[in-house]
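In: Okay, sequence plus prediction incoming.
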Amino acid sequence: MAGSGGFEPESERVTRQLRDEIIDGVRAPGSKLVERELAAELGVSRLPIRDALKALVSEGLVTLRPRTWAVVREFAPTDIADLDEVRSAFETLAFRLAAQRRTRAGLARLRADLDAELTAAGEGDAVRARRAAADFHETVTALADNELLNELERTLRSRMRWLLGQHDDLMAMAKEHEDLYTAVADRDVARVEELATRHVETGRNAAAARREKPRD
């Protein structure tokens, strides 16, 4: 995001654009990222491209290759399994704490994320729906009110946003979020833990089904 003054350094703008394109699937896994070509495409010098690629390597979305190019990371089944295990533990804790500690203002933010997702899903806008779904999860972490959990979320954010985007049934995911929202609003800890566990399982199955689909 740009700073409050509106100025966004070129390297941050390029990083954000490439990150979004990778998470949204515009740049497919294994796609080449060549400094010279990206600089021409995005209308910048090679330095912000180099800085952006380094940042995306640290976020786990890009793999460097020799000399001046890289590739969009191809997540192996073991990478996805590792991410999924972490997500399962992380989200169960985040939803439980959010149900215990949520505030009225935080709940309003969560409702706004949910409404954005439901609207986008209803319109069949996959990019907007998946982004809103990821925003929903990040707001839940903020509502958990645990600084260490927030720090871990920032470290994992890009990979988690990628993982959360690996589903095609937009409305089913939005409806699960609606049930989770209600449980958080009601401070129903037992219900939210049950729903969070089921939600992770749904996401796991959806991602597996997507990987098994033949590519065009």
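Out: Nice, thanks for sending it over.

In: going forward, measure contacts between C-alpha atoms and count neighbours the same way
Out: Will do.

In: Spatially nearest residue to the residue nearest the centre of the chain, not counting backbone neighbours?
Out: Central residue of the chain (CA atoms, centre = their mean): R161, 1.2 Å from the mean position. The shortest distance from R161 to any non-neighbouring residue, by CA to CA, 6 or more residues apart in numbering, is to A134 (5.7 Å).

In: Please report how far E147 lies from L97.
Out: 12 Å (CA to CA, to the nearest Å).

In: And those two? Which one has more around it.
Out: Using other CA atoms under 10 Å, the more surrounded residue of E147 and L97 is L97, with 23 against 11.

In: so the more buried one makes contact with A144?
Out: Yes: contact criterion CA atoms under 8 Å: L97 and A144 qualify, at 4.6 Å.

In: In a strand, the residue nearest to the centre of the chain, correct?
Out: No: applying DSSP: H, G, I helix; E, B strand; the rest coil, one finds R161 to be helix, outside a strand.

In: Distance of it relative to E153?
Out: Distance, R161 to E153, using CA to CA: 10 Å.

In: which residues does R87 contact?
Out: Shown in contact with R87 (CA atoms under 8 Å, 6 or more residues apart in numbering): M160, V200.

In: Against V200, how distant is it?
Out: Counting by CA to CA - R87 and V200 are separated by 8 Å.

In: where does T63 land in three-state SS?
Out: Going by three-state DSSP: T63 is strand.

In: Below is an additional structure, to be compared with the one above:
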Amino acid sequence: MSTSAGMPQPLAATRQRVRDELRERILTGRLRPGDRLVERELAEDLGVSRVPVREAIRSLEAEGFLAVQSPRRVVVRQLARVDVEELFDVREALEGLAAGLAAERATPADLKRLERALDAAAKATVRGDGTRIAALNVRFHDEIVAIAGNTLLSTVLQPLEGRLRWLTSQNEHWADLLDEHRRLYEAIASGDAERARTSAAEHVRVNREVTVATLFAGEDRVTG
């Protein structure tokens, strides 16, 4: 593997590239739950040695995307309902915190960035561009976390970001999602932290219902 200058790419950069590529394939559905990952085949496909592939697999296992069923069998993990419910519990708590802090700290420039993300999402929604919508939704929430300005919050969210992005991509009610983001923006722009927290929590709860219904259609709702 070489850079454009013809020099070998550092192992750390290669490992990150391979990890990011495999994660992206999972998030976009090119690799689906139950699909097997074979080190040799992936190394040939990506033009790298098996070492960065092996390390990327370990990293993605830690992130919750892969399951090691035996020393020679690694598959894309099928999230159980309890996994999804727990992720949404954590997401509701952390995004509520982020929105409240953002309401207290947002500058006019910060709000302009959120507006631009919403404008771009509106155009993608009109086009029906699901891939673009998913990316802009991630951008919108990332901006809120950045505005919140809490380093520990960002650190806690980092290992969850991929799975949270995957959950968000399951919601294809794009017009409704855009409306929810607009309400969340308005709550943050108001400067009212409690209103922003409430709006964020409601947004997550609605997204939870849609995602669970999509992923587990036909299952009885677990109560209690």
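Out: Yep, that arrived. All of these numbers come straight from a predicted model, not from anything done at the bench.

In: The residue nearest to R161 of the first structure: how many residues sit nearby?
Out: A134 of the first structure, neighbours per other CA under 10 Å, totals 22.

In: same check, this time on T68 of the first structure
Out: Neighbours of T68 of the first structure (other CA under 10 Å): 12.

In: wait, it sits on E37?
Out: No: the pair T68 of the first structure / E37 is not scored as a contact, 10.4 Å apart, by CA under 8 Å.

In: quick one: the strands in the second structure?
Out: 36-37, 66-70, 73-76 (DSSP state E).

In: any chance of the ones you listed in CSV, plus distance to T125 of the second structure and mean neighbour count?
Out: Listed next are the strands of the second structure as CSV, based on distance: least, CA to CA, whole Å; neighbours: other CA atoms under 10 Å:
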stretch, distance to T125 of the second structure, mean neighbour count
strand 36-37, 34, 18
strand 66-70, 31, 16
strand 73-76, 29, 18
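
In: which one of the ones you listed lies closest to S49 of the second structure?
Out: Of all these, it is strand 36-37 that lies closest to S49 of the second structure, at 14.8 Å by CA to CA.

In: chain center to the closest one, what's the gap?
Out: In terms of CA atoms, centre = their mean, to the nearest Å, the centre of strand 36-37 of the second structure is found 22 Å from the chain centre.

In: Tell me which residues are up against that strand.
Out: In contact with strand 36-37 of the second structure (CA under 8 Å, 6+ apart) are residues R73, V74, V75, V76.

In: What's the match for the last one in the first structure?
Out: Structural correspondence for V76 of the second structure with respect to the first structure (TM-score structural alignment): V72.

In: how far away is that match from T139 of the first structure?
Out: In terms of CA to CA, V72 of the first structure sits 27 Å off from T139 of the first structure.

In: Over to L118 of the first structure?
Out: For L118 of the first structure, the distance to T139 of the first structure equals 16 Å [CA to CA].

In: Tell me which of these two has more neighbours.
Out: L118 (24 against 19).

In: Quick check: chain neighbours aside, which residue is closest to the more buried one?
Out: Closest to L118 of the first structure by CA to CA, 6+ apart is A174, at 5.7 Å.

In: my guess is the one you found contacts A120, does it?
Out: No: assessed by CA under 8 Å, A174 of the first structure is found out of contact with A120, at 9.5 Å.

In: Who has more neighbours out of the two?
Out: Between A174 of the first structure and A120, counting by other CA under 10 Å, A174 is the more crowded of the two (25 against 21).

In: mind checking what the more buried one lines up with in the second structure?
Out: So, by TM-score structural alignment, A174 of the first structure is matched to L178.

In: Tell me which residues touch that match, please.
Out: L118, A121, A122.

In: And the last one, what's its match in the first structure?
Out: In the first structure, A122 of the second structure lines up with L118, judged by TM-score structural alignment.

In: I'd guessed its match sits against A129; true?
Out: Yes: taking CA under 8 Å as the definition, L118 of the first structure is a contact partner of A129 at 7.3 Å.

In: which part of the first structure lines up with stretch 134-143 of the second structure?
Out: Counting by TM-score structural alignment, stretch 134-143 of the second structure corresponds to 130-139 in the first structure.

In: mean deviation of the matching stretch from the second structure?
Out: Here stretch 130-139 of the first structure, set against the second structure after superposition, deviates by a mean of 1.4 Å using mean CA distance after the TM-score superposition for the first structure.

In: Check what contacts that stretch and list those residues.
Out: 106, 109-110, 113-114, 116-117, 153, 161, 164-165, 170, 173-174, 177.

In: which stretches of the first structure form helices?
Out: 10-23, 35-42, 46-58, 77-101, 104-122, 126-143, 147-164, 170-185, 189-212 (DSSP state H).
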